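*Asks:* Next comes the sequence, and after it the predicted model I'd like to discuss.
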Amino acid sequence: MSGGWKRRLRGWWWKLPLLGIALSVAQVLLLRVVDPPLSAFMLARWGQAALEGDPGYRVRYDFRPLARISPQLPLAVIASEDQNFPRHHGFDFDAIEKAQAHNERMLARAERRGTPVRRLRGASTISQQTAKNLFLWQGSGPTRWLRKGLEVWYTVLIETLWPKRRILEMYVNIAEFGDGVYGAQAAARRFFGKDAQALSAAEAARLAAVLPSPKRYDAAHPGPYVQRRAQAIQGQMAALGGTGFLRTLE
């Protein structure tokens, strides 16, 4: 019996990767037309709160179609996070090279001065962040490298199977703008007491400004860093041509 069981297991082993590929493709195809009830990051945060003994924790999340979100917010996140979003196919290799050069300078400067490293630059595209937040986990150590490999795969899938507008729509709905505050509508209600459709350019820029560290910064009560960053983002929004820039995603 044991020998037969082992033979059957060996017979299925090579099929498991194919099953994983098929399931991930089906997942992405489904979410092209179905709005997700939650994301992997939301589930992980719920689990963390439960482990920390916080039964009152809740996620604020209310998916809204892009047409019901002020165009200022998608423009702000593109200006802040990924200005080549309409043109790349999921990965911005020029941005990766620039980020590596910047980070090497920051590391060398910190080493010379004997001070902590400040503000290393990332180069993840909106597509990569959508793939990670929706399907995967943050990870550390070996699991982080596994996640990065899966992130590449899911990024390729969503870039292949979704239009750019769907990727952007998904991102502005699942991005974390504060602890437990996910997406444009929840953030607009939580920080500005209004509907996402009514966000101004300045409010959208403040939301985009906190994205690198949403648990550290507060869009409703921005400190000097968030204020400076939001002003810079508004300048970039204007430089891109305002909300008319979003027509390049059609």
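*Replies:* Looks like it came in fine.
*Asks:* C-alpha only now, for contacts and for neighbours.
*Replies:* Fine.
*Asks:* Could you check how far the nearest residue to residue 55 once chain neighbours are set aside is from residue 41?
*Replies:* Once flanking residues are discounted, residue 55 sits nearest to residue 49: 7.1 Å by Cα to Cα, 6 or more residues apart in numbering. According to Cα to Cα, to the nearest Å, residue 49 stands 12 Å off from residue 41.
*Asks:* Run a quick check on residue 152 versus residue 128, I expect a contact.
*Replies:* Yes - counting by Cα atoms under 8 Å, residue 128 is a contact partner of residue 152 at 7.3 Å.
*Asks:* Tell me which of the two has more neighbours.
*Replies:* residue 128 (24 against 16; other Cα atoms under 10 Å).
*Asks:* Let me see the contact set for residue 170.
*Replies:* Residues counted as contacts of residue 170 (Cα atoms under 8 Å, 6 or more residues apart in numbering) are residue 130.
*Asks:* Please compare the first structure with the one that follows:
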Amino acid sequence: MPVIKKGSRTKIRRTILYAPAPVNRLEGLKSAGKGPNYHRLNGESRGRVSFHAGKVDLRIVKILLVALAVVILAPYVIAPFYRTGHPVSTLMAWRSLRGAPMQREWIDLAAMSPYLPRAVVAAEDAHFCKHHGIDWGALREAIDDAQEDGTPFRGASTITQQVAKNLFLWQGRDFVRKALEFPLALWIDLVLPKPRILEIYLNIAELGPQGQFGVGAASAYAFGKSAAALSPREAALLASILPNPVKRSAKTPGPGVRRLAGTYVARAQASSLATCWRENR
């Protein structure tokens, strides 16, 4: 590399090779930086010198890949332990961290009004007891409808998929979340019994406009009573505000919610609705 006299204006486009160490001083240049292998100098002796690292530290890449693998695999390790306990959703945890209102009163499936699980299954996932986490038939229909209408794909999420999303993933609609949700729903259906999946869903679903989660808090807010004492109509009203309890209200239902509730009452009482949980009669 040629010697550059102080005060001269000479263009530089060379490579400095050296053992890994800080670049402390280059005669006639203002310089600073570190490099694992080499630096390239571009500029003039009187201007600034830009340093470009020539090699990415593979250790950082490995650490990031390991961290990503841990985040993706953690739900598969945690899910079997949810056979017992009172798990919370990611949205519940986020609201608590932000100091936002959050109410949840856990109630066991056996203690709920028998009309509640029937109404929610009739509304959200009529084949809940028959599929293994994903309703492939409903999924194909939703895709076909989206293609025919030219609208974005939506719907066909099973209760198990919603449990996977609520427990381990984030809200919103995007391809990445769906890609993670599908295998996780299959795994949850494999390691948790159907009644437990339904019980978790009924206790973590958002069911009120002011941070009410689960049927316990929702029943107290909307009807001023326990979830054990709900009538078929009240149970259907709660099912009708899913999945948007902020815009829909079971406490002061509009015409659309009342119409849905009537439909769900009929579906819940139909003998064709399959049940896979012990009903509280």
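*Replies:* Arrived safely. These numbers were taken from a predicted model, which means no experiment stands behind them.
*Asks:* what TM-score do we get after superposing?
*Replies:* Superposed pair, TM-score by TM-score structural alignment, normalised by the length of structure 1: 0.79. Supporting alignment: 225 aligned residues with a Cα RMSD of 2.8 Å.
*Asks:* about what we covered before: name the SS class of the residue nearest to residue 55 of structure 1, please.
*Replies:* Here residue 49 of structure 1 is recorded as helix under DSSP: H, G, I helix; E, B strand; the rest coil.
*Asks:* residue boundaries of the helices in structure 1?
*Replies:* Taking DSSP state H, the helices of structure 1 run over residues 2-13, 15-33, 40-51, 72-81, 93-113, 126-135, 142-161, 164-174, 184-187, 201-210, 224-239.
*Asks:* closest to residue 195 of structure 1 out of these?
*Replies:* With Cα to Cα as the measure, helix 184-187 is the member of the helices of structure 1 nearest residue 195 of structure 1 (6.2 Å).
*Asks:* out of residue 49 and residue 41 of structure 1, which sits in the busier spot?
*Replies:* Legend: neighbour count by other Cα under 10 Å for residue 49 of structure 1 and residue 41, higher for residue 41 (21 against 15).
*Asks:* how about that one, what's its match in structure 2?
*Replies:* Alignment note (TM-score structural alignment): residue 41 of structure 1 maps to residue 91 of structure 2.
*Asks:* How about that match: what's its closest non-neighbour residue?
*Replies:* Counting by Cα to Cα, 6+ apart, the residue nearest residue 91 of structure 2 is residue 166, at 7.0 Å.
*Asks:* go on, residue 63 of structure 1?
*Replies:* With sequence-adjacent residues excluded and distances taken as Cα to Cα, 6+ apart, residue 63 of structure 1 is closest to residue 173, at 5.7 Å.
*Asks:* Pull out the buried positions in stretch 82-89 of structure 2.
*Replies:* 88, 89 (16 or more other Cα atoms under 10 Å).
*Asks:* Stretch 46-65 of structure 1 too?
*Replies:* Using 16+ other Cα under 10 Å as the test for burial, stretch 46-65 of structure 1 gives 46, 60, 61, 62, 63, 64.
*Asks:* on that earlier part again, what's near enough to touch the residue nearest to residue 91 of structure 2?
*Replies:* 89, 90, 91, 204, 205.
*Asks:* what about the aligned partner of residue 202 of structure 1 in structure 2, distance to residue 170 of structure 2?
*Replies:* With TM-score structural alignment as the matching criterion, the partner of residue 202 of structure 1 in structure 2 is residue 233. Counting by Cα to Cα, the gap from residue 233 of structure 2 to residue 170 of structure 2 is 31 Å.
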